[in-house]
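Chemist: Kindly generate the corresponding structure for this input.
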Amino acid sequence: MPALHAAPVNRHYLDKVMAVAEIMAVEVIVDILDVRGLKLVAKGTRVTRALQEKLILHKLRQPFESCVRVSGGVDQRAIAGIAGRLVETSPSLAHILRASGKGSAAVLAQLARLEFGDALRMMLTVADRNGAHALEHAVLVSLLSVCMAQKLGLGEQDQMVAGLAGMLHDIGELYVAPAFLARGKRLLPHEWSHIVVHPRIGQMLIDELGGYPAAVGRAVAEHHERFDGSGYPRQIGGGQISAPGQAVAVAEVIAGLLLTDHPLERAELALKIIPGEYSHELLSAISGALRMATPDAAADPVRAQGGEGVEHLFWRIAAILDVGEGLMVGVAAKSPGMLELLHKTMERVRTIRRAFISTGLDVYVRPESDLGAGTDQMLLFEREVAGREIQWRLRDIARDLALQTSAPDEQVLLAPLVRMLDDDLPGAARAKPLAPAPAAWSGSVLAGGSMRHGGA
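Modeler: A predicted model of the protein is given here:
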């Protein structure tokens, strides 16, 4: 990836800066020169829309990001205020803070010590103005990252790295076309190519502009990696992922669930659904927080939406395996690269099928099952969450499969499999066998008790 000063100004980020400049004072702090040394904008100039076209047409001698400063933007005081409010209003967050052994006062004090230069303050301000709750999410991930780092037994320096990386984990998204980040938009598998680069963009920005240890940028680059190698952008796993990177990855998942009903239960289900995705030490932090939840919180009514589609999901997984294994002995068998890709893909699908069984969803597939109306609401809740998480994992595989096939003939060959993985399409799994699910699929977690008591 080229250095910032060797490429034109990113038009998406520039447009967001211009939007901020319409409501806040954004000033040029050094002369902006093109690569030939020609002055484009003088130091002290107020940034306005009139500069946008001039800047977008030129490569700059130094990054645009290091040439501007915002007055009255996001600073440590604003971050500390948001962090304090989150701790006061989220009992679940408070439970996690206590379970990590750090305590809210210590974590808040650590966040108050985070420092950001002009370039990153500008980015945090842009994020704050660009999307509802974007800065709140960043602060929440930062808080949780420090907790997870503490749970891993990391020292103060690595905890600070995790906190900084948590705060900055999504700044790469500021450089992505807004159409691909629109709230509620469902991306097609091939469209994920616009999104999967944002961790690497974030790392590049931090390394060139932040003045931080390289570990901060690395942890940002790893925040969507998974311990079992199923994440992105590099699909690394285990010890290849830094400890702060692991902490931010788990924190980011938890943060996305803390504003829902029964967030700790949802988080534990989401993190344990596929064994090996996350380290055991980090999973224990969530389990500890759940055990520390007050009786009143645990007694809150569960509003499960039922388990519609679970049976269809089961047969869709079976159909995906049939199609994939058919491809492996068909045309794809002539290509070693294609065969290896399909082998890895099918192994991931088989892992998901095992998760379907181990979480107890299979009990709803068997004809003799009598788990319908009147079923315990927590079981229905767990069925809903587990089913949704499995569907997300199938979509992850669709994304990876689409992004790893570039040759047109390979894309055509794999298109039906990608579609089946991506969505619960009508007709995607019509060939439902007449035989019931094997009797050996008994003894699953939901059939014999609540999944939240299962192992990691």
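Chemist: make it CA atoms for all contacts and neighbour counts henceforth
Modeler: Will do.
Chemist: how many neighbours does residue 323 have?
Modeler: Look at residue 323: counted by other CA atoms under 10 Å, it has 16 neighbours.
Chemist: which ones are touching the residue nearest in space to the middle of the chain?
Modeler: Geometric centre of the chain, nearest residue: residue 224, 5.4 Å, by CA atoms, centre = their mean. Residues near residue 224 by CA atoms under 8 Å, 6 or more residues apart in numbering: 199, 231, 232, 233, 249.
Chemist: what about burial for these, which qualify?
Modeler: Among these, those scoring as buried are 199, 231, 232, 233, 249 (criterion: 16 or more other CA atoms under 10 Å).
Chemist: My read is that the last one contacts residue 221, right?
Modeler: Looking back up the chat, that one is residue 249. No. With contact defined as CA atoms under 8 Å, residue 249 does not reach residue 221; the gap is 10.0 Å.
Chemist: this one next, for a side-by-side:
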Amino acid sequence: MTDTLESAGPDAADSPHYLRALTDMADRRTVVAGAAIYNDMGVKLVEKGARIDSRLYDRLVQHKLREPIDRHLSIDNPVDVPALVAAASALAEQDALCALLADALGSTGRLLAPLRSLALPPSMACKLTVMREQRPQLFQHSLQMMAVAIYLGIKSGLGERDCSALAAAALLHDLGVLYMDPVWDDPGHKVVGPQRKHLAAHPISAMLMIRDMQAYPPSVAVAVLEHHERMDGSGYPRGLSGADITPLGRILLLAEVVAAFYEKYEDMPAQRLSLVLRLNHRKFPSALVSHILPLLREEVARDSALLPLGSDASQQIDLLAEAFAYWDQLKAALPGGQGGAAGPAAPRGTPTGAFAFADARLMALQKALIEAGSHPRHQGELIAQLQGDVLGMAEVGLVGREALWQLQSILNASHRRWPRLADRATPEDAALADWCEWVARKL
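Modeler: The predicted model follows:
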């Protein structure tokens, strides 16, 4: 890995948020130091055999520890392989997505078989125990993502050994979130601009922890690093594309999206997911998507009749049209800019850097909307034709919501990659900053 990646992740051993979660958990279950805990200067902070609890937090957080605190801890009722199998089996009985995957493979046993050979060293077991006790939603997300990843691995023809490595990568992919401020779990906490660099760092943090443990094949750490990449290069942290993303990384990036949709949406998750996968076919590996879409078809047909959507489609169309038109206006005003409506087929102008990045993303979004028959210039007539068609209007509404989400994604990515964009150092930066501020106000 590059020096940039090495420096981007926080020092896991000293994370105050993880220390707080661990010591708070120790107030409710027995956690004992299996070896003495030292700081990096060799000063003993905790005796071997001492009970860990929240009273130690203030002392521990003031020091840089010689090694991660969870390397030699003994925990009552930890997350181990049998506990993982039991938790995943229970989830397959209660969770619609996991049940769907197990049914598709013929049994829950086949879905969870790769867990039998899963490596789980003490420090990783400790982190997962903290996750289960202190961040239960994150733990459930990891289990769901693990189930999707194993399903995709099996359908792709991977052997049990590779599927076991894949299960480890999926299960541990969000370890970095344990080292972030829990405020990120608050739905009301809106993160914008440069703050998003902390979110972008969590795959790097998890990769470094997994790699340093040396308990897994190198492909596991790499896949964890790649779980937010996209096939078209629009992901993070490295903006990889296509063949530059490893096979396990491709599985994780799709599994992340599949699990996230079933967690986020109680209403019509299958239809929403199916639409996003089809509308964004350049972002996701088509061979893997082909294993997911057939699972969704029956649910799409059933759920679409239950919850009509699309009543706000006209407002969504108007907002999209305004966003595209404002971008064309800003682009035309630049030195060497293209006059008139840009549109996906228009020739590229001369701007470079941040503006060129956003321009390419907006052109790709418009092209995808045209291919889906859902570009704002087409949708007015389409809505008039669909009156009374519940399924059709539901899809129009979902397309609009996805397109607006992608506008927000372009805004976020622009600020993440160019944190000094608001300085407006060049005409192009000023134009992009103006567009981002407009989008932020409208959304």
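Chemist: TM-score, when you put one on top of the other?
Modeler: Remark: TM-score between the superposed chains equals 0.85 [TM-score structural alignment, normalised by the length of the second structure]; 420 aligned residues with a CA RMSD of 3.1 Å.
Chemist: Relative to residue 321 of the first structure, which of the buried ones among the contacts of residue 224 of the first structure is nearest.
Modeler: Using CA to CA, residue 231 comes nearest to residue 321 of the first structure of those, at 21.1 Å.
Chemist: Counterpart of the closest one over in the second structure?
Modeler: Applying TM-score structural alignment, one finds that residue 231 of the first structure aligns to residue 235 in the second structure.
Chemist: how would you label that match: helix, strand or coil?
Modeler: The three-state assignment at residue 235 of the second structure reads coil, by DSSP: H, G, I helix; E, B strand; the rest coil.
Chemist: if I pick it, what's in contact with it?
Modeler: Shown in contact with residue 235 of the second structure (CA under 8 Å, 6+ apart): 228, 229.
Chemist: so how far is residue 119 of the second structure from it?
Modeler: Distance from residue 235 of the second structure to residue 119 of the second structure, counting by CA to CA, to the nearest Å: 29 Å.
Chemist: Over to residue 351 of the second structure?
Modeler: Residue 351 of the second structure sits 50 Å away from residue 119 of the second structure, going by CA to CA.
Chemist: residues near the residue mapped onto residue 380 of the first structure from the second structure, how many?
Modeler: Correspondence of residue 380 of the first structure to the second structure, assessed by TM-score structural alignment: residue 393. Residue 393 of the second structure has 23 neighbours, counted by other CA under 10 Å.
Chemist: Quickly find the element holding residue 393 of the second structure.
Modeler: Residue 393 of the second structure is part of helix 390-417, with elements assigned from DSSP states H and E.
Chemist: cool, residue 296 of the first structure as well?
Modeler: Applying DSSP H and E, one finds residue 296 of the first structure within helix 295-298.
Chemist: before we move on, the earlier item: what is the most widely separated pair among the contacts of residue 224 of the first structure?
Modeler: The widest separation within those (CA to CA) is 12.7 Å, between 233 and 249.
Chemist: okay, and the common contacts of the two?
Modeler: 222, 224, 225.
Chemist: wait, the last one sits on residue 232?
Modeler: Yes. Between residue 225 of the first structure and residue 232 there is a contact under CA under 8 Å: 5.1 Å.
Chemist: what about the aligned partner of residue 172 of the second structure in the first structure, distance to residue 211 of the first structure?
Modeler: Counting by TM-score structural alignment, residue 172 of the second structure corresponds to residue 168 in the first structure. To residue 211 of the first structure, residue 168 of the first structure is 13 Å away according to CA to CA.
Chemist: From the neighbour counts alone, determine which of the two ranks first.
Modeler: Ranked by neighbour count (other CA under 10 Å), residue 168 of the first structure and residue 211 place residue 168 first, with 27 against 11.
Chemist: quick one, strands of the stretch 201-350 of the second structure?
Modeler: Remark: no strands are assigned in the stretch 201-350 of the second structure by DSSP state E, counting those that start in this stretch.
Chemist: what about the helices in it?
Modeler: Per DSSP state H, counting those that start in this stretch, the stretch 201-350 of the second structure carries helices over the ranges 202-213, 218-225, 247-264, 269-279, 286-304, 313-333.
Chemist: So which of those helices is nearest residue 4 of the second structure?
Modeler: Closest to residue 4 of the second structure of the helices of the stretch 201-350 of the second structure is helix 202-213 (CA to CA; 10.1 Å).
Chemist: Taking helix 218-225 as reference, get the angle to that closest one.
Modeler: 160 degrees (axes from the mean of the first three to the mean of the last three CA atoms, to 10 degrees).
Chemist: which residues of the first structure does helix 202-213 of the second structure align to?
Modeler: Going by TM-score structural alignment, helix 202-213 of the second structure sits over residues 198-209 in the first structure.
Chemist: mean shift between that stretch and the second structure?
Modeler: With mean CA distance after the TM-score superposition for the first structure, stretch 198-209 of the first structure departs from the second structure by a mean of 0.9 Å once superposed.
Chemist: Pull the distance from that stretch to the chain's centre.
Modeler: Mean C-alpha position of stretch 198-209 of the first structure versus that of the full chain (CA atoms, centre = their mean, to the nearest Å) differs by 17 Å.
Chemist: Could you say which of the helices of the stretch 201-350 of the second structure is packed most deeply?
Modeler: helix 218-225 (a mean of 24; mean count of other CA atoms under 10 Å).
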